[in-house]
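Engineer: Sequence isn't available, so here's the structure alone:
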């Protein structure tokens, strides 16, 4: 699911993304719509990880639909 203009993510980057996803997962059930994506983007920025809009949307969808996301599965 990576954009052809972006290099594949390293294992370290996937681990950092998963940390952000786990943090967002912890409060997503009570979050207003749009909050999950906003917090994902903020956490990714803090971690210095840039994802495409499609990748962020895929992670957001997984979190909102399933209550969690496995970054390695969603992003690879």
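Structural biologist: That came through, no problem. Since we're looking at a predicted model, the values are computed, not measured.
Engineer: Only C-alpha atoms from now on, for both contacts and neighbour counts.
Structural biologist: Noted.
Engineer: tally of neighbours for the residue nearest to residue 71 when sequence neighbours are not counted?
Structural biologist: Closest residue in space to residue 71, ignoring its immediate chain neighbours: residue 18 at 5.4 Å, by C-alpha to C-alpha, 6 or more residues apart in numbering. Number of residues near residue 18 (other C-alpha atoms under 10 Å) recorded here: 18.
Engineer: For the host helix or strand of residue 18, name the packing helices and strands.
Structural biologist: Using DSSP states H and E, residue 18 sits in helix 11-25. In terms of contacts (3 or more C-alpha pairs under 8 Å, 6 or more residues apart in numbering; DSSP states H and E), helix 11-25 is packed against helix 35-47, helix 53-66, helix 71-75.
Engineer: second one coming, line it up with the first:
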């Protein structure tokens, strides 16, 4: 099954390091996953998909948290 992902800044976002030449540290970016039949309003961001907050730390070898934000939730659906 194919999915579409929307990344969105919310009030929970924490931009810790966003400086040219430095590793990015960006916390609590909302990731919305839309599967077939799901909808989203891009003006209000109301949706019937699934969402999680993800973080990125460019100082780490595995810089995403959770490690694979694109597959997160697959195990929960099965």
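Structural biologist: Everything's here; your move. The structure displayed is predicted, hence computed values, not measured ones.
Engineer: Do you know the score for how well these two fit?
Structural biologist: Remark: TM-score between the superposed chains equals 0.26 [TM-score structural alignment, normalised by the length of the first structure]; 36 aligned residues with a C-alpha RMSD of 3.5 Å.
Engineer: Distance to residue 13 of the first structure added to the helices and strands packed on helix 11-25 of the first structure, as CSV?
Structural biologist: Shown next, in CSV, are these (distance: least, C-alpha to C-alpha, whole Å):
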stretch, distance to residue 13 of the first structure
helix 35-47, 9
helix 53-66, 13
helix 71-75, 10
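Engineer: Which of these sits closest to residue 23 of the first structure?
Structural biologist: Across these, residue 23 of the first structure has its closest neighbour in helix 35-47 (8.6 Å, C-alpha to C-alpha).
Engineer: That closest one to helix 11-25, inter-axis angle?
Structural biologist: Angle, helix 35-47 of the first structure to helix 11-25, by axes from the mean of the first three to the mean of the last three C-alpha atoms, to 10 degrees: 140 degrees.
Engineer: Can you give me the buried ones in helix 35-47 of the first structure?
Structural biologist: By neighbour count on 16 or more other C-alpha atoms under 10 Å, the buried set for helix 35-47 of the first structure is 36, 37, 39, 40, 41, 43, 44.
Engineer: Stretch 27-35 of the second structure too?
Structural biologist: Those would be 27, 28, 29, 30, 31, 32, 33, 34, for stretch 27-35 of the second structure by 16+ other C-alpha under 10 Å.
Engineer: check contacts around the fifth one.
Structural biologist: Contacts for residue 31 of the second structure (C-alpha atoms under 8 Å, 6 or more residues apart in numbering) come out as 5, 6, 7, 8, 51, 52, 53, 54, 69.
Engineer: Secondary structure class of the residue nearest to the fourth one when sequence neighbours are not counted, three-state.
Structural biologist: In space, residue 8 of the second structure comes closest to residue 30 once its chain neighbours are excluded; the distance is 5.1 Å by C-alpha to C-alpha, 6+ apart. Applying DSSP: H, G, I helix; E, B strand; the rest coil to residue 30 of the second structure yields a three-state assignment of strand.
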